[in-house]
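In: Here is a sequence together with a model predicted from it:
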Amino acid sequence: MTMESPFTQHLHTNYVPSETEAKAIKAHLVPHASEASRLQALIEDLCAQRQRELDYIAAHEALLSPARRLPQDVLQEMFLACLPTTRDAVMSAREAPLLLCRICSAWRAIALSIPALWASLHMPLQHIFERTFTGPPIMWLERSGRCPLSLSLVGARTMEHFETYESEFIDPLFYYLEGCAHRLQSITMDYSSTDGMLRLKDMYSPILVTAKIQAVLDEIMEMKLLTSPSLRRVHLRISGYLDNGIAGVPLRWGCLTHLIIHAFVDRYPQSGLSPKMALDILARCSRLISFTVDTNNSSEQTLSHSSAESPLILRCLRELILCRCNSPLGPNSISHILRNLIMPELRTIQLPRTETSQRGTFPFLCDLAGRSPLVEELHIDLARLAPASLADTIPMLHSLKRLYVLAYETPGFANVDQLLALLVPEPGGAPPCPLLGELQITDCPLTTITGDITTFATRMLDGGCNGFTRLDINFTLWMPPIEAEVYAGLASRGLILSNITFSSAWGQRISYVFLVVH
């Protein structure tokens, strides 16, 4: 169709056509509008044809998808790898395994055919009972077949109401849990007689390996699960002063490899174990690899300052963490524990904050380097520590890789300046801790100026500490930032230096960090 217009001279101008010309223009456009409609229909038809071809191609290419070609055993392993690794699975469509059942019918069939995929479950009983939701947990566990189970149970606050008025909903779940107890390999329980968990006190599993229980001591004493001969990892969170009954907990102490004892009511000064009871527990656990315990100051003034004639030898222990519910522990208590232990395979030791109300200094590190020469990670508070004790210990820890220090500035105590001097190699000599890679100092006093820190870092690198890659300093008050050129010079040698200060005017934390990526 010709595109020549009788009105060409007027196009793209401000010309106003007359009535006669307007009618002529409309008549002229009729065939062009028809042609445009015809072409649009043709385009739509071609687009539809193109889409059909693309759909046809996509449908066939889907047959070539790598996921379709995966063997079922590989797909099963991938499904299992989707499960959470730090907790039990939850009944949520946003997470595996339920999420895997929503992808396609084939994946759903595969997911339902893998018992191990359903062998982990977190069960908040309050939520379950409020929604009369007891059927799905039972169905979930039935899918696990005969696989060992990992369960975490949180009791219901209003269990008395449920037991009185809705027992027909809650009883089947408890009966089922009791029936599959023999398959329990890991159990986490927030346990209380008031929330219904006491109904599970008679559960027993001959294959139980891990147990994490929070309860009062009397209720823990009744749990048959803790008598399992296969139990190796135990985490107890117990209310109150524990010395009067902890030894009676029905554990096979000599079989344990990992033990954590926390006192979850930390506002009482006698929460946790006394140092003497902590040693008594250690004496029962000859195979222990890791021990974490909340200790108290109940016998701080009566503890002996001399070592036992026959200190306890823990040949398997590799990690010792002494806590005090985030509160200080008396230096006598720390000293009493360390004096009475020989831990030849120890790799990590974390000491608590030290109580500063007592006068004088204490050599509470004792003969740590001699009794535990393989220590790689040390957490220590310098408060009340005798300088001689620090000097006798740090240079002898030749395997030390990570050192975390809480500084305390009081005349006569061990301090940061002394610590840095002990770590720096003598001119021409070998470094005392040649493997040291990380040093973190918290609450560093103002007497340790920024220049001392950079000088220390340079001397460490010059002295052959090639593995020294991270230095974190946290000052108590504001300090001037380290110059960028100094950061760059240290970073070029592989050291990450973090200088953290607090502004005295605003209490604001300011961090100056130079990072180097290898």
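Out: Cool, the structure landed. Residues are numbered from 1 along each chain as shown.

In: From here on, just use CA atoms for contacts and neighbour counts.
Out: Noted.

In: now the residue nearest to the spatial centre of the chain: how far from residue 225?
Out: Against the mean C-alpha coordinate of the chain, by Cα atoms, centre = their mean, the closest residue is residue 86 at 7.7 Å. Separation of residue 86 from residue 225 (Cα to Cα, to the nearest Å): 22 Å.

In: do residue 102 as well
Out: Residue 102 is 36 Å from residue 225, by Cα to Cα.

In: Neighbour count for the two, which is higher?
Out: residue 225 (25 against 14; other Cα atoms under 10 Å).

In: got the contact list for the residue nearest to residue 286 when sequence neighbours are not counted?
Out: Spatially, and ignoring its direct neighbours in sequence, residue 286 is nearest to residue 254 (5.6 Å; Cα to Cα, 6 or more residues apart in numbering). Remark: with contacts taken as Cα atoms under 8 Å, 6 or more residues apart in numbering, residue 254 is in contact with 284-288.

In: Name the surrounding residues that touch stretch 306-314.
Out: If you take Cα under 8 Å, 6+ apart as the criterion, stretch 306-314 is touched by 283, 286-288, 336, 339-344.

In: tell me which residues in stretch 289-298 are buried?
Out: Neighbour counts over stretch 289-298 (16 or more other Cα atoms under 10 Å) mark 289-298 as buried.

In: Apologies, that question was intended for stretch 194-201.
Out: Neighbour-count burial for stretch 194-201 [16+ other Cα under 10 Å]: 195-198, 200-201.

In: this is the other structure I want to compare:
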Amino acid sequence: MQSPFASRLHTNYCASDDEISELKGLLAEPRLRLAKLDGEILALRQKLDGLVEQRESLCAHIQSHQALMSPIRRIPLDVLEQIFLACLPTHRNCVMSAQEAPVLLGRICSSWRTLSLSAPRLWSRLHIVLPPPDHESLSRDRDIFAAKTAQRLEVASTWLGRTGICPLSISVEREFHLNHLDLPEDLLELLIPYASRWQHLSLVLPPSGFERLSRLSENDVPLLMSLSMSSAPIMDPAYTWTPAGIVFAPNLSSFEFAGSGIIPSALPLRWNTLTELSLRVSSWNWNSGLTCETALDILARCHALRSCKLLIQEISESQVLPTNPIVPCSFLRAFELQCYKTPLRTAEYLLNHFSHLALEEFSLSAALGDREDPDNIQGITSALGRCPQLRSIVIQTDIFSKSSFMDFSRCLPSTVQRLKMVAMCGWGEGSLDNNNVLQAFEASADRPAACPALREFIVEGYLLISDDALLRFIVSRMPTLRRVHARLSREKQVDILPNLLPFIAAGLEVSLQYYDPPEPLRPNFSPWEGLRDYR
């Protein structure tokens, strides 16, 4: 638009009185046009708003009728129930949370809620977390924890009431403190009436709870296939109890016990039908713990055992071990061994008493930090060398010296595809001198890499490996390596993920976790407590 004031526009020029009068006259007509345009715009907006409103109304009308033809509504109820069942977690029991099935399914619509509540199999697995009173502020939080416990038990009662006649899988988790070992009486009063339908049962209870369970006979638990019992520590060294009939269940094939107060060899189990066995018996004296001799005696009874986890008492340096009979272990595929102080000697002794070994998974750790002779690895490497199908090794690195661990690594069977290294206390150098630990797994011109088939590498704890050393190791093992998980007890030094992006794009799975300062303790009411995937 032409203007006699074009040269003055967008400057700091101040108009005179005469120019102000001229400007007012000049702007009169444009202002009228502007007002007219504003009116037209307002009219168009009102018309557009009306059209939008009509469109939304029409869309709602169409969608509400279209929903009647929705494929999900046409799915037969029996098929929909199968879909609901596929939504359940496959590797653990269901939790009391609306964040996942089956509770979540009942929050979608009334028809789904009706179906979910009428499908007993949806509710046949349950994880119960009973929160303990906070041991540092017992009196202050007692009412809070009591109310939460009552709420969980009420929900569990409602949940189990929906299971019809289905076999049940139940797990109970509770943390106990030495000064607080009581158990809500209502818990066992709730669970025991369902004993005839127990199929998989996992309990964390104080001794008083297990004493009540021991009153059950094998006839009370005809469906029981797996039983896991963990007890709080018992300070009285003379205290013992016997699980009695419940462990003699006719279909029991998996048994796990962690705690004290039992004599393992005296358990009235159907040993010859067990396929999974875990015994972690701790004791304030040495009468009821598990010795090498007792372990071999037990394993000789287990003709079908496929998985075994044992906590063994230490072997003293001066102890002369008896010559036990050789135990056939042709079915044993997974063996996890934890020992007090003497893991290398214990593992050597036990493995050398196994015949027909076909191990695929082996784990070795020490329950206490003191080490035996950490350089005596010939026996353990020779024993593992008799396992031509060994695929997975989990090892506590600090039961060795650093040099002997590197030698041990080079002697591992070439079939190993998964290696997990856990350091409970490290080797005490106080620096990142542990980088050379990974050199055994890096190929060089004069030496092949240990574990050439390695696909999964896991390192956790106090093994002080630098980020640069970890990066060199990963690069050296590509493209065979498929998964790396490192959880290190130090802060991040270098971000190595950008260097790994090409490998990640090619399928490598990488998880790196570093030390975070601990958060302040607070009451924990998570319904996922005690589950393996609990975060």
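Out: Cool, got the structure. The structure presented is a predicted model; accordingly, all values stated were derived computationally and were not measured.

In: Send over the TM-score of the superposed chains.
Out: Taking TM-score structural alignment, normalised by the length of structure 1 as the basis, the two superposed chains have a TM-score of 0.69; 456 aligned residues with a Cα RMSD of 5.1 Å.

In: Residue 78 of structure 1 versus the residue nearest to the centre of structure 1, what's the distance?
Out: 17 Å.

In: next one: residue 328 of structure 1
Out: 47 Å.

In: So which residues of the stretch 401-535 of structure 2 form helices?
Out: Secondary structure of the stretch 401-535 of structure 2 (DSSP state H, counting those that start in this stretch): helices at 402-410, 467-476, 497-505.

In: Any chance of JSON lines for those, columns mean neighbour count and distance to residue 125 of structure 2?
Out: What follows is those, written out as JSON lines (neighbours: other Cα atoms under 10 Å; distance: least, Cα to Cα, whole Å):
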{"stretch": "helix 402-410", "mean neighbour count": "18", "distance to residue 125 of structure 2": "42"}
{"stretch": "helix 467-476", "mean neighbour count": "16", "distance to residue 125 of structure 2": "40"}
{"stretch": "helix 497-505", "mean neighbour count": "13", "distance to residue 125 of structure 2": "36"}
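
In: more crowded one of residue 328 and residue 78 of structure 1?
Out: A count of neighbours by other Cα under 10 Å puts residue 328 above the other of residue 328 of structure 1 and residue 78, at 18 against 11.

In: Tell me where the longest strand sits in structure 2.
Out: Secondary structure of structure 2 read by DSSP state E shows that its longest strand is strand 198-205.

In: Now do that one: which range of structure 1 does it align onto?
Out: Taken onto structure 1 by TM-score structural alignment, strand 198-205 of structure 2 occupies residues 184-191 there.

In: contacts for stretch 206-219 of structure 2?
Out: The contact list for stretch 206-219 of structure 2, computed with Cα under 8 Å, 6+ apart, reads 176, 181-183, 188, 231-232, 234, 241-250.

In: Which strand or helix spans residue 21 of structure 2?
Out: helix 17-66 (DSSP states H and E).

In: how big is the angle separating the one helix or strand residue 171 of structure 1 maps to from strand 184-190?
Out: Take DSSP H and E as the rule and residue 171 of structure 1 turns out to sit in helix 167-179. Orientation of helix 167-179 of structure 1 against strand 184-190 (axes from the mean of the first three to the mean of the last three Cα atoms, to 10 degrees) gives an angle of 140 degrees.

In: if we can go back for a sec, mind picking the two most distant members of the contacts of stretch 306-314 of structure 1?
Out: Spanning the widest gap among the contacts of stretch 306-314 of structure 1 are 287 and 336, at 21.8 Å by Cα to Cα.

In: The two: which is more packed in?
Out: Neighbour tally, residue 287 of structure 1 and residue 336, criterion other Cα under 10 Å: the higher count belongs to residue 336, 23 against 18.

In: Show me what the more buried one lines up with in structure 2.
Out: Residue 336 of structure 1 maps onto residue 349 in structure 2, by TM-score structural alignment.

In: Now do the contacts for its match.
Out: By Cα under 8 Å, 6+ apart, the contact set of residue 349 of structure 2 is residue 292.

In: again with residue 345 of structure 1
Out: 315-318, 372-375.

In: helix/strand/coil for it?
Out: coil (DSSP: H, G, I helix; E, B strand; the rest coil).

In: Could you tell me how far the alignment partner in structure 2 of it is located from residue 310 of structure 2?
Out: Residue pairing (TM-score structural alignment): residue 345 of structure 1 is matched to residue 358 of structure 2. According to Cα to Cα, residue 358 of structure 2 stands 18 Å off from residue 310 of structure 2.

In: can you check residue 418 of structure 2 too?
Out: 21 Å.

In: Disregarding flanking residues, what is the spatial nearest neighbour of residue 196 of structure 2?
Out: Closest to residue 196 of structure 2 by Cα to Cα, 6+ apart is residue 221, at 4.8 Å.

In: what sits against the one you found?
Out: Counting by Cα under 8 Å, 6+ apart, residue 221 of structure 2 has contacts 195-198, 246, 249.

In: Appreciated, that's everything.
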